[in-house]
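1. Show me how the following folds:
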Amino acid sequence: MSEHPAFGGRLLIGAAGSAAVALLPVFVSALRGSFTGTVSVLMTRTATRFVPASTVALFADRVVTGDDPATWARANHQSLVAEHDLLVVLPATANLLAAAASGAAPNLLGAAILAATRPVVFFPVMSAEMWANRAVRRNVAQLREDGHLVVDPATAPRYDVAAGGFVESPAPPAPPAFVDVVRDHLSR
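-> Reported below is the predicted structural model:
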């Protein structure tokens, strides 16, 4: 039984290409504990290299990749944001943050962010060095100035292949904290 009351809405989760996208099913599962609405996932091409869209589809009501031209009329950037109450991006890579901050639309997710008429919620995931980089900090500041929410990442251990061990690194929030942010923004 969930400790929080049920809530609903139409949620669009944008998933950028990062190894952290492999955890997306965990976040959607946590959301399902109290979320009664619909969950659509918009995956970039790179995201689908880390976790197949078919795997994400086991947890979401709908998965869009933009790969099939037959879906373009119905699943384009305009229609996707219009059909949803909130767009959250998990994981948000440094590349995606830069594109969004500069107004670029390098892919369907970038175009959806530009088409959003309500604030977008970004959950950044990257190395500590990247998160501390001045260019990334400027992009985060720009997104916040534009009215979007950029959730500061939690710090958690992750295995670094190059280091051959665990390092402290920026990470998405724990799934219950993710659910709380979604609940808060859908209730606005």
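2. only C-alpha atoms for contact and neighbour calcs from this point on.
-> Will do.
3. I'd say A128 and V167 touch.
-> No - counting by Cα atoms under 8 Å, A128 stays clear of V167, with 9.3 Å between them.
4. Sequence B follows; please return its structure for comparison with A:
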Amino acid sequence: MQGSRILLIIGGGIAAYKTLTLIRDLKREGARVVPVLTRAAEEFVTPLSVAALAGEEVHRDLFDLTREAEMGHIQLSRDADLLVVAPATADLMAKMAGGHADDLASTLLMATDKPVLIAPAMNVRMWTHKATQRNLATLRSDGILIAGPDEGDMACGEFGPGRMVEPDALLDAIRSGLGPARPAPLRLGPDVAAKPMQGRHVIVTSGPTREPIDPVRYISNHSSGAQGAAIAAALRDLGARVSFITGPAQVSPPEGVEVIAVQTAEEMRAAVEAALPADAAVMAAAVADWKVANAADRKMKKNGSGMPVLEFAENPDILAWVSGLAQDRPALVIGFAAETHDVVANATAKRARKGCDWIVANDVSPESGTFGGAENTVTLISADGAEDWPRMGKDAVARRLAARIAEAL
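-> Got it, this is the predicted structure:
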């Protein structure tokens, strides 16, 4: 984060007080923080306190004659490495989703070409309102990064989702939003800059597998493939050549990667073998553990003779197989552990059992909303122990993981 420039837009909510701690933490890590206050924010934190902590002038007015003669709002929005909106109120989110630009904050957000991270904060009923959820979906589809919100006690006395994430969690999200430290450009040709994964080949598996019962029925799971697709896109953006091996997912594969579509676990294993060698393998697919050994070659019919008996057999363990390769083993093999209970304990045991380098553990219990949802809460487990990551969008998880892979390689 050293030398990064953060444009911090502080919205009008009681959670604005948390930004004072955030500013101090960002400064401690070597970032430059340029603060912007909305009119409503000044009801909760003072321009003087924000300016003192940031060591920067506080920007408040769109119609500043001197600055706007020089197109100041354009310069502010373009000079930043990352725009952070905290707290992102329901009103600010609505302005962003609708493309409004009627004050300095909303104009900056419209004028920027840089990544934007928001930390929503509002009353639980405002958060769950259909309009807010529509706006949230729009912002996600526009590529806005989202941290939180948390669930807990509200200043208004209610309880539920809507609390702004704590400063340490938001700091983690900012680190992820900034991405990995980039090396100095190499002169590879006109206007071509080296990326940290340039020249690397990564295999990413994603989505569910489908194991046939008969030609029209199958066994599968609820994996949407969203996290795997996001990881493939993040590695592509860092310059990697990505072989993206995907089961029948709900999300479309990212552009700019080699897509290999499969159905069954056996097909996925064969595709992984064909894609080797690779520098890293990210096994994010939710592979079925079992297949139907006596799958019918024609549709099963109810004929009054009772229920059919399905015999099961184990599917190939792709993660253990890749981890145990004597030749062509990737330097870094990463597995995923989708657990419904004892997440860290089960994932730690899985890493030892499979022989992989890292395990990304996540809670996929129904109440977590991970399967089919836009956010994820993961723990990265390695030989160094377990590292909890804050809840964040799957795109942010992917960028953070891709940065760690680049660093490791």
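5. host element of G177 of structure 2?
-> Per DSSP states H and E: G177 of structure 2 is located in helix 167-178.
6. L48 of structure 2 now?
-> Counting by DSSP H and E, L48 of structure 2 is found in helix 47-54.
7. For burial, what's the neighbour tally of the corresponding residue of structure 2 for P119 of structure 1?
-> The alignment partner of P119 of structure 1 in structure 2, by TM-score structural alignment, is P115. For P115 of structure 2, the neighbour count with other Cα atoms under 10 Å is 16.
8. Aligned to M130 of structure 1, what sits in structure 2?
-> By TM-score structural alignment, M130 of structure 1 lines up with M126.
9. same check, this time on V39 of structure 1
-> Using TM-score structural alignment, V39 of structure 1 sits opposite V33 in structure 2.
10. Now do the same contact list for the residue lying closest to that match once chain neighbours are set aside.
-> Distances taken as Cα to Cα, 6 or more residues apart in numbering place I6 nearest to V33 of structure 2, at 4.9 Å, with adjacent residues excluded. Counting by Cα atoms under 8 Å, 6 or more residues apart in numbering, I6 of structure 2 makes contact with A31, R32, V33, V34, A80, D81, L82, L83, V84.
11. What's I6 of structure 2 aligned with over in structure 1?
-> Per TM-score structural alignment, I6 of structure 2 is aligned with L11.
12. Aligned to H185 of structure 1, what sits in structure 2?
-> Alignment note (TM-score structural alignment): H185 of structure 1 maps to G177 of structure 2.
13. And N139 of structure 1, by the same measure?
-> Aligned partner of N139 of structure 1 by TM-score structural alignment: N135.
14. How about V28 of structure 1?
-> With TM-score structural alignment as the criterion, V28 of structure 1 lines up with I23 in structure 2.
15. in structure 1, which spans are strands?
-> 10-15, 38-43, 62-64, 86-92, 121-124, 149-150, 154-160, 165-171 (DSSP state E).
16. Comparing the fifth one with structure 2, how large is the average distance?
-> For strand 121-124 of structure 1, the mean deviation from structure 2 after alignment is 0.6 Å (mean Cα distance after the TM-score superposition for structure 1).
17. name the helices or strands packed onto that strand?
-> strand 86-92, strand 149-150 (3 or more Cα pairs under 8 Å, 6 or more residues apart in numbering; DSSP states H and E).
18. so where in structure 2 does the last one end up aligned?
-> By that I understand strand 149-150 of structure 1. Under TM-score structural alignment, the match for strand 149-150 of structure 1 is residues 145-146.
19. Please apply the same query to stretch 79-89 of structure 1.
-> Using TM-score structural alignment, stretch 79-89 of structure 1 pairs with 75-85 in structure 2.
20. circling back to that earlier point, taking the helices and strands packed on strand 121-124 of structure 1 together, which one is wrapped up most tightly?
-> Of all those, strand 86-92 carries the top mean neighbour count, a mean of 25, counting by mean count of other Cα atoms under 10 Å.
21. And for it, what's in contact with it?
-> 10-18, 20-21, 24, 81, 113, 116, 118-125, 172, 182, 185-186.
22. and the angle for that strand with strand 10-15?
-> Orientation check (axes from the mean of the first three to the mean of the last three Cα atoms, to 10 degrees): strand 86-92 of structure 1 against strand 10-15 gives 20 degrees.
23. Check how far strand 86-92 of structure 1 sits from its aligned residues in structure 2, on average.
-> So strand 86-92 of structure 1 averages 0.4 Å relative to structure 2 (mean Cα distance after the TM-score superposition for structure 1).
24. Let me know the closest of the contacts of I6 of structure 2 to G393 of structure 2.
-> Distance to G393 of structure 2, by Cα to Cα, is smallest for V84 among the contacts of I6 of structure 2, at 14.8 Å.
25. quick one: the closest one from L62 of structure 2, how far?
-> Distance, V84 of structure 2 to L62 of structure 2, using Cα to Cα, to the nearest Å: 18 Å.
26. Kindly report the same for L171 of structure 2.
-> Distance of L171 of structure 2 to L62 of structure 2, computed by Cα to Cα: 28 Å.
27. repeat for A105 of structure 2
-> With Cα to Cα as the criterion, A105 of structure 2 and L62 of structure 2 are 8 Å apart.
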